[in-house]
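Asks: Kindly return the folded structure for what I paste below:
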Amino acid sequence: MSKDLEEKQLHALEEAEKRLERIVFIGRTFDEYMRMFDLDEKTISGLSILDCPGGACSFTAVARKLGCEVLAADIAYYHDTENLYEKGIQDIVHAMEHVETEKERYIWTEFLSIEDLRAERNKALQDCVSDMRLHPERYIPVTLPSLPFQTEQFDMTLSAHFLFTYADKLDIQFHLGTLRELFRVTRAEVRIFPLVDQSGRIPEQVDKLVDFAHTVGWTAEIKTADYHFQKNADHMLIFRKNHHK
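Replies: I've put the predicted structure just below:
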């Protein structure tokens, strides 16, 4: 191997490690998803579903066992599964430390304590990584706002803790570009949770995405979710294609 090629590979590895450091690999459990998105097993039975971004969530793993055709998509999946697992363990530790110092930002009915929350986050990570090891083809690396899927490939798309959550870092053009792409790959419904940023405020992007949806033939409904951990984060947005009521 030439010295130039070795240097290029080393540089690529260093860049990958830097990107991994910026990724927070934490997820929610299947049960949390069902309540966040107002779903039940009957509703999702037989559906083709995209979880984007999927992170370390266990929805794909569990829903697959129930007969759903689910794919998870996330920029994190460009990285090695074992590296992601180690990253996830560390991220849960850091997240718990953060929550401990910001307890007043949360509603302590979903979880009775930090340890209760830690156990749920660890469960999601373990279930997700176990499935990734067995079925890596279910976890698709993507760089939003672009998706490598066919038009209307999925009946439903779920998007948790990404759009709106990072409204201070992702501008309106990114939000619009991502929603446009989610619409393209989805046949019937796109559900987004929550509708607040990390400070608990509803960002201007919510109204702008609703307006955009109306211009391209989708309806929008804001619905209360049976899940409330972060203060003010108890609503989701359901977009429906007009011919799928």
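Asks: switch to C-alpha atoms for all contacts and neighbour counts from now on
Replies: OK.
Asks: What segments of this protein are helices?
Replies: For the chain, helices defined by DSSP state H occupy the ranges 3-22, 30-36, 41-44, 59-65, 81-101, 114-134, 172-185, 205-215.
Asks: chain center to the third one: distance?
Replies: Right, the one you point to is helix 41-44. Taking C-alpha atoms, centre = their mean, to the nearest Å, one finds the center of helix 41-44 at 19 Å from the center of the full chain.
Asks: And the fourth one, by the same measure?
Replies: On the basis of C-alpha atoms, centre = their mean, the separation between the geometric centre of helix 59-65 and that of its chain is 14 Å.
Asks: re earlier: of all the helices of the chain, which lies closest to Leu195?
Replies: Between Leu195 and those, the shortest gap by C-alpha to C-alpha is with helix 205-215, which sits at 6.9 Å.
Asks: How far does that closest one sit from its chain's centre?
Replies: When distances are taken as C-alpha atoms, centre = their mean, helix 205-215 is centred 20 Å away from the chain's centroid.
Asks: swap in stretch 165-185?
Replies: When distances are taken as C-alpha atoms, centre = their mean, stretch 165-185 is centred 13 Å away from the chain's centroid.
Asks: to compare against the first, here's another:
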Amino acid sequence: MSRDSKKMNLDLDRIVFIGRTYSEYLNMFDLQESELEGRVILDCPAGACSFTAEGSTRGYDIMAADIAYQFGPDELELKGIQDLQHAKARLEEAREEYIWDYYGTVEGHQKYREEALAHSSNHRRQFPEKYSYVEFPKLPFGDQSVDLTLSAHFLFMYADRLSEQFHKESLLELMRITREEIRIFPLVDLSSRRYEALNKLIELAESKGWAAEERKTDYCFQKGADHYLKLTNQA
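Replies: From the prediction side, this is the model:
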């Protein structure tokens, strides 16, 4: 979770602290575990996702970053539990807006969310150095300090709240800190419309020496959210 600092104030009540699991990340980003080996990986913004926690236990070099990490793990876990209850109620009312092939039922979806929150919270307590407080569009990491950056459910998705300039600055920052590859999921906003300035951002990336591909993934929950952007540094 991150923000346009000119428009939003960091307030725990305004943060929705919900995350995805390691297995969901592999599916969302069409990742093979062999692609994680020997690489420094950043999940940003990571929220309550347990990709860092579960991946680290498998021996991969993964770190998480998010604006929410200004708050402690206990506070955020409690907030996450509350958010999961609200999210479950909303899903019950809007089942037809989602595709249930992956989760099966609302309860099945809830189980994934609960597992992600528990794993990420416990791991952050044990390994706080793996979790960095950051604010887009500026990130506190060195140039090309990360091999692979994964960014889910933030850029493009909140097009109604985050300006095109904010997206441009955020993408430039991700390219600055990433040595090899960036993957961003999904390519649609909350209304399942393709982000209208996506082509401009792809052109920007290509002008900086990055190859861009829109790739389909087998994972789909929100209708229309079944593609990710893969950027590969050609330098």
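Asks: coming back round to it: specify the stretch among the helices of the first structure that is closest to Phe193 of the first structure.
Replies: helix 30-36 (6.7 Å).
Asks: need the contact list for the most centrally placed residue in the first structure.
Replies: The centre of the first structure sits closest to Pro53, judged by C-alpha atoms, centre = their mean, with a distance of 3.4 Å. Listed by C-alpha atoms under 8 Å, 6 or more residues apart in numbering, the contact partners of Pro53 of the first structure are 72-75, 159-160, 162.
Asks: hmm, back to that, so of the helices of the first structure, which one's packed in deepest?
Replies: Counting by mean count of other C-alpha atoms under 10 Å, helix 59-65 has the highest mean neighbour count of the helices of the first structure, with a mean of 20.
Asks: That one vs the second structure, mean deviation?
Replies: After superposition onto the second structure, helix 59-65 of the first structure sits on average 0.9 Å from its aligned residues (mean C-alpha distance after the TM-score superposition for the first structure).
Asks: So which elements touch that helix?
Replies: For helix 59-65 of the first structure, the elements it packs on are helix 30-36, strand 69-74, helix 114-134, judged by 3 or more C-alpha pairs under 8 Å, 6 or more residues apart in numbering; DSSP states H and E.
Asks: Could you save these as JSON lines and add columns showing distance to Leu20 of the first structure?
Replies: Formatted as JSON lines, these follow (distance: least, C-alpha to C-alpha, whole Å):
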{"stretch": "helix 30-36", "distance to Leu20 of the first structure": "24"}
{"stretch": "strand 69-74", "distance to Leu20 of the first structure": "12"}
{"stretch": "helix 114-134", "distance to Leu20 of the first structure": "16"}
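Asks: looking at these, which is closest to Thr178 of the first structure?
Replies: When these are compared by C-alpha to C-alpha, strand 69-74 sits nearest Thr178 of the first structure, at 12.7 Å.
Asks: now that closest one, how far from the chain's geometric center?
Replies: Between the mean C-alpha point of strand 69-74 of the first structure and the mean C-alpha point of its chain there is a distance of 10 Å (C-alpha atoms, centre = their mean).
Asks: how close does the closest residue to Leu209 of the first structure other than its chain neighbours get to Pro145 of the first structure?
Replies: Setting aside the residues directly before and after it, Leu209 of the first structure is nearest to Leu176 in space (C-alpha to C-alpha, 6 or more residues apart in numbering), at 6.5 Å. When C-alpha to C-alpha, to the nearest Å is the yardstick, Leu176 of the first structure and Pro145 of the first structure sit 9 Å from each other.
Asks: coming back round to it: aligned partner of the residue nearest to the centre of the first structure in the second structure?
Replies: The equivalent of Pro53 of the first structure in the second structure is Pro45 (alignment by TM-score structural alignment).
Asks: Setting the sequence-adjacent residues aside, check what's closest to that match.
Replies: Closest residue in space to Pro45 of the second structure, ignoring its immediate chain neighbours: Asp66 at 4.7 Å, by C-alpha to C-alpha, 6+ apart.
Asks: likewise Phe183 of the first structure?
Replies: Spatially, and ignoring its direct neighbours in sequence, Phe183 of the first structure is nearest to Val190 (7.2 Å; C-alpha to C-alpha, 6+ apart).
Asks: what residue of the second structure matches up with Glu7 of the first structure?
Replies: Checking TM-score structural alignment: Glu7 of the first structure goes with nothing.
Asks: ugh, wrong one, Ala188 of the first structure
Replies: Under the alignment (TM-score structural alignment), Ala188 of the first structure maps onto Glu180 of the second structure.
Asks: same check, this time on Thr215 of the first structure
Replies: Checking TM-score structural alignment: Thr215 of the first structure goes with Ser207.
Asks: Look up how far Leu31 of the second structure lies from its match.
Replies: With C-alpha to C-alpha as the criterion, Ser207 of the second structure and Leu31 of the second structure are 26 Å apart.
Asks: can you check Ser132 of the second structure too?
Replies: Distance, Ser132 of the second structure to Leu31 of the second structure, by C-alpha to C-alpha: 23 Å.
Asks: Of these two, which one has the most company?
Replies: Comparing Ser132 of the second structure with Leu31 by neighbour count (other C-alpha atoms under 10 Å), the higher total belongs to Ser132, at 21 against 15.
Asks: Contacts only, for the nearest residue to the more buried one once chain neighbours are set aside.
Replies: In space, and not counting its chain neighbours, Ser132 of the second structure is closest to Ala65: 4.6 Å by C-alpha to C-alpha, 6+ apart. With contacts defined as C-alpha under 8 Å, 6+ apart, Ala65 of the second structure is in contact with 42-47, 131-134.
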